[in-house]
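> task: produce atomic coordinates for the following.
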Amino acid sequence: MAPVRDAAPNYLEKHGPTYRVSYPIPKDLQKRFGKMRLKASLGTGDLRKAHRLKTQFIARFDEQIELVRAAIRLERGSAEDKAKLLKSILAQPDLDPAGIASARMDIELEYQGLLGKPISHEFIVHDDGEEDQYPIYEPSREANANLFLSKVQPSLEEKLDAFVETWIDTKLEKRTKRTKEDTRRAVRYLKDWCKSKNLPLDVAKMTSVTASDFLDDFEGVSGGLQGITRAKYLNRLSMLWVRLRQKGWVTTNIWDDYRIEIPARNERSLERAFRMDEVRRLFRGNPPDKLRDVMMIGLVTGARLDAIVSMKVGDVLPGRLRFEPRKKEIKERFVPIHPLLHPMLKRRTSGKSPQDDLFPDWPAPKQKDSLRERSFKASNAFTDYRRKCGVDEVVDGDRRSKVNFHSFRRWFITHMRRIAPLDMVQSIVGHSHGNEADDTYVSTGPLFDKARRYIWALPIPPDNDDYVPEPDGVNLYDTELTQEKSKRRRKYA
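Below is the predicted model:
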């Protein structure tokens, strides 16, 4: 008995108690398929459900038909057309392993067809007595076959670019957007150098000599970048080679034996914590509320600026603040709330949902692919304000000031360390303890109530116009600073 089809051409037919899809094959392909229709059971007798299920089968049938058409074009086309088609097939990002194997088989068949039969053979006897036989092909046919391979297979540059992108997107490479872009930029520097030297970008043939020559020219290739920045790119190349070695692309890490010399910074040029009077001046300088608020959190929590401006209202919990991990931190941190923060936090959380930004006045970059951190504008605004307050210190020959927003974190650590144990300070600011007992097993850290007492005991500079002297530690900054402090004390005495 013939199957019963619905009157409408919806590609469904009743087959026993269930429905199945029955899809017509174009007439010009029916001989190739050996049948007139493609069919698949839907496993349901419910017509509505069958209508919902048929769509995915129809799409699959269309793909099968298109693949057969592509195979026919491949058979009839020229070697160049076949190369373009096969290369486009291999470039599909969602191509499954079966599709890759099929395309590679087509490449091999076409390559062997272009080579033809060997015209002779060469016999080579090795030192161990083993004998190998190598076929010799007609030179023009071999040249055409190799030309076909060069067109169908991605270039060395394309292969490396694809590998880099795949590596960057894996869970093994847990990095910020900016660090991922550093990897791409490092590879671009290497590619530019290879082109300038007329060298192929073949990582398998690169040696330590290649690495040495590249590093000799790196400053010029990179446009005169500073040593510390070039060292960063060298590190990204070294990390890439580690991954290439794991995948069998290379046998050694050619960058292992090389380091970029970074001029040592003396103590006078090191970035430092804010001094007590500098903190007083920063808060007495009438900063805008959106800047004062992040400054206050930085002062009494030691949190990084990006972690502060990225907070949500839901990160303000009873008695504590939650900060998402930054830098090398692997988990969120909870820091006791200092009493100075209560009025500001109440103002910023009142009437808002937990998903709202705590600092909407410092929004994230509008462009999703921007490499700038959310704190970029806040950092620039603070730098301008800091200089306006006269809080600055630049050593001759240095580009950066010795003080910046991170100096709040240094201030917090400095003064906490004078009143609290080391493990307490490390736990609050998210530093590694450097031992397995604290970093792995004592995962909850010191007691929260103790941390609260230490934070509440921080020596916050008074909110007035009186100069606040710097308490002397064991290691004074330098003799010049000591003399300057003595003069100020006499002035304000």
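
> all contacts plus neighbour counts: C-alpha atoms, from now on.
Fine.

> in the longest helix along the chain, what counts as buried?
When the chain is parsed with DSSP state H, its longest helix is helix 47-76. Using 16 or more other CA atoms under 10 Å as the test for burial, helix 47-76 gives 50-51, 53-54, 57-58, 61, 65, 70-71, 74.

> same thing with stretch 231-251?
Judged by neighbour count (16+ other CA under 10 Å), stretch 231-251 contains these buried residues: 231-244, 250.

> go on, stretch 387-395?
Neighbour-count burial for stretch 387-395 [16+ other CA under 10 Å]: 389, 391.

> contacts for it, please.
Identification of contacts with stretch 387-395 by CA atoms under 8 Å, 6 or more residues apart in numbering yields 268-269, 278, 281-282, 285, 386, 400-403.

> in the stretch 51-200 of the chain, which spans are strands?
Here the stretch 51-200 of the chain has its strands, by DSSP state E, counting those that start in this stretch, at 120-125, 131-136.

> reformat those strands as TSV; add mean neighbour count and distance to residue 353.
Formatted as TSV, these follow (neighbours: other CA atoms under 10 Å; distance: least, CA to CA, whole Å):
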stretch	mean neighbour count	distance to residue 353
strand 120-125	10	78
strand 131-136	11	74
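
> work out the gap between the helix or strand encompassing residue 232 and the centre of the chain.
Per DSSP states H and E, residue 232 falls inside helix 227-246. Here helix 227-246 is found 14 Å from its chain centre; the criterion is CA atoms, centre = their mean, to the nearest Å.

> again with stretch 14-30
Chain-centre distance of stretch 14-30: 48 Å, with CA atoms, centre = their mean.

> now show me the structure for the sequence below, then we'll compare the two:
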Amino acid sequence: MPDDLEIARHAEEAEREAFRGAPKRAYEDALLAHVPVDHFLDAYFNGAKLAQKTKNARRGLINQFARWCVEEKLTLDRIDRRIIGRYVTQRIDAMHPTTAYAHLIALRHYWVYLHARGHISNGDDKGGAWVGQQIKDNSRRVERGSQDTERPFTAEEVITLIHSPYPVRQRPEFQEQIMDALKMSLLSGMRMAEVLTLWAGEVHDGVFDIQQGKTDAAARRVPIHPDLVEIVERRTKGKGPEEWLFHELQNERDAGDTFGKRFHRYRLKLGVDDKHADRRRSLVNFHSARRWFVQSARDAGHPSETVGDVVGHVPNKRDITFGVYTRGASEAHKRQCVESLKLPIAEAP
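Now for the predicted structure:
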């Protein structure tokens, strides 16, 4: 009959024997942070007191950095100020200042968590090396002939995007997704992220009830255009309140980036482009649908304040009458604005 000491010794040997090979390496890698940058991302968001949409947005931004680190063969333990500075220079500097700032904020908060849990050794409670990263000033002196800016789709471009035969070699399962998202943005003025991450429970009583966004004004109620009713009914049918209308994107690591690339390929295959030699980006992109809505509403004679309330622009606080003393356009005026727009159709030959 073995005594207690012998039992304890056998138990220790059995545990040591079991904890070897791949499990042992995985444990040591996690202990020493020899793991991908996004290794602790699920744990971070499980404990983060953030709205689900904010989590989705930040997850996408952090995953962009994680993918870059995979490309550069960098694990979490190797990320220092020099590496972060290189990423900012290569990727963040080229972004719009608002997007760049959101990118830095997301990564800074993740780094605070990694430091607090002891997953990194070179952090602090403010964000470590992400703090103090300056965003490049992309402004430049305006020269003659250089005033070209990103613009709305023209009527002809909208017709091409909506009514053309689906491009050859474009994956057919994306057709409905692209067409639904495009029409929703054209006829509501919603941003791409707002369209893609809309919950089924946020569609009710004839409105898109957007709960949050990049500014305070982004939380708003947008009347559903009659031409979008079929899309809405199809995409909300049988879904729970927190399921996405675009459910096929809900499990993507970065829904906006994934869809943006699909639409980009679709647009180029149809020849809808406006790229100048001195510009990195085309003057048209998915955001041009939102711009088309604003331009069309303006051309229809709707007040800028009403259009701004529909698309979620921040009121001009210098305008005492409309920016301070009013609570925005009425539901009736917003609905009148939305329903006055019609998608262009090709003229019969």
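
> tm score of chain vs chain?
Laid over one another, the chains give 0.59 as their TM-score (TM-score structural alignment, normalised by the length of structure 2), with 307 aligned residues with a CA RMSD of 5.7 Å.

> name the nearest of the contacts of stretch 387-395 of structure 1 relative to residue 215 of structure 1.
Distances from residue 215 of structure 1 to the contacts of stretch 387-395 of structure 1, taken as CA to CA, are shortest for residue 400 (25.7 Å).

> does the residue lying closest to the closest one once chain neighbours are set aside belong to a helix, a strand or coil?
Spatially, and ignoring its direct neighbours in sequence, residue 400 of structure 1 is nearest to residue 394 (6.6 Å; CA to CA, 6 or more residues apart in numbering). Classification of residue 394 of structure 1 by DSSP: H, G, I helix; E, B strand; the rest coil places it in coil.

> over to residue 88 of structure 2?
Using three-state DSSP, the secondary structure recorded for residue 88 of structure 2 is helix.

> and what of residue 256 of structure 1?
Under three-state DSSP, residue 256 of structure 1 falls in the coil class.

> residue contacts, the residue nearest to it when sequence neighbours are not counted?
Leaving aside its sequence neighbours, residue 256 of structure 1 sits nearest to residue 238 (CA to CA, 6+ apart; 7.0 Å). Neighbouring residues of residue 238 of structure 1 by CA under 8 Å, 6+ apart: 253-256.

> residue 426 of structure 1 matches what in structure 2?
Structural alignment (TM-score structural alignment) places residue 426 of structure 1 against residue 308 in structure 2.

> can you confirm that match is in a helix?
Yes - assessed with three-state DSSP, residue 308 of structure 2 lies in a helix.

> residue in structure 2 paired with residue 272 of structure 1?
In structure 2, the residue matched to residue 272 of structure 1 (TM-score structural alignment) is residue 151.

> tell me the secondary structure for its match?
Secondary structure, three-state DSSP: residue 151 of structure 2 is coil.

> tell me, how many neighbours does it end up with?
By other CA atoms under 10 Å, the residues close to residue 151 of structure 2 number 18.

> state the distance from it to residue 98 of structure 2.
Counting by CA to CA, to the nearest Å, the separation of residue 151 of structure 2 from residue 98 of structure 2 is 18 Å.

> over to residue 254 of structure 2?
The spacing between residue 254 of structure 2 and residue 98 of structure 2, counted by CA to CA, is 18 Å.

> more neighbours: which of the two?
Between residue 254 of structure 2 and residue 98, counted using other CA under 10 Å, the more crowded position is residue 254 (20 against 9).

> got the contact list for that one?
Residue 254 of structure 2 makes contacts with 56-57, 59-61, 63-64, as judged by CA under 8 Å, 6+ apart.

> ok, and the most crowded of those residues?
residue 61 (23 neighbours).

> my read is that it contacts residue 109, right?
No - between residue 61 of structure 2 and residue 109 there is no contact under CA atoms under 8 Å: 11.7 Å.

> can I get the contacts of residue 238 of structure 1 in CSV including distance to residue 195 of structure 1 and neighbour count?
Listed next are these as CSV, based on distance: CA to CA, whole Å; neighbours: other CA atoms under 10 Å:
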residue, distance to residue 195 of structure 1, neighbour count
253, 22, 20
254, 19, 20
255, 20, 21
256, 23, 15
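
> could you look up the SS state of residue 221 of structure 2?
Reducing the assignment at residue 221 of structure 2 to three states with three-state DSSP gives strand.

> quick one: residue 345 of structure 2 from residue 337 of structure 2, how far?
Residue 345 of structure 2 sits 20 Å away from residue 337 of structure 2 when distances are taken as CA to CA.

> how about the contacts made by the closest residue to residue 107 of structure 1 other than its chain neighbours?
Nearest non-adjacent residue to residue 107 of structure 1, counting by CA to CA, 6+ apart: residue 86, 7.3 Å away. Contacts for residue 86 of structure 1 (CA under 8 Å, 6+ apart) come out as 103, 107, 152.

> just these: which are in helices?
Secondary structure from DSSP H places 103, 107, 152 of those in helices.

> please pull up the equivalent of the residue nearest to residue 400 of structure 1 in structure 2.
Mapped onto structure 2 by TM-score structural alignment, residue 394 of structure 1 lines up with residue 275.

> residue 212 of structure 2 is in contact with residue 202, isn't it?
No - counting by CA under 8 Å, residue 212 of structure 2 sits too far from residue 202 to count as a contact (10.9 Å).
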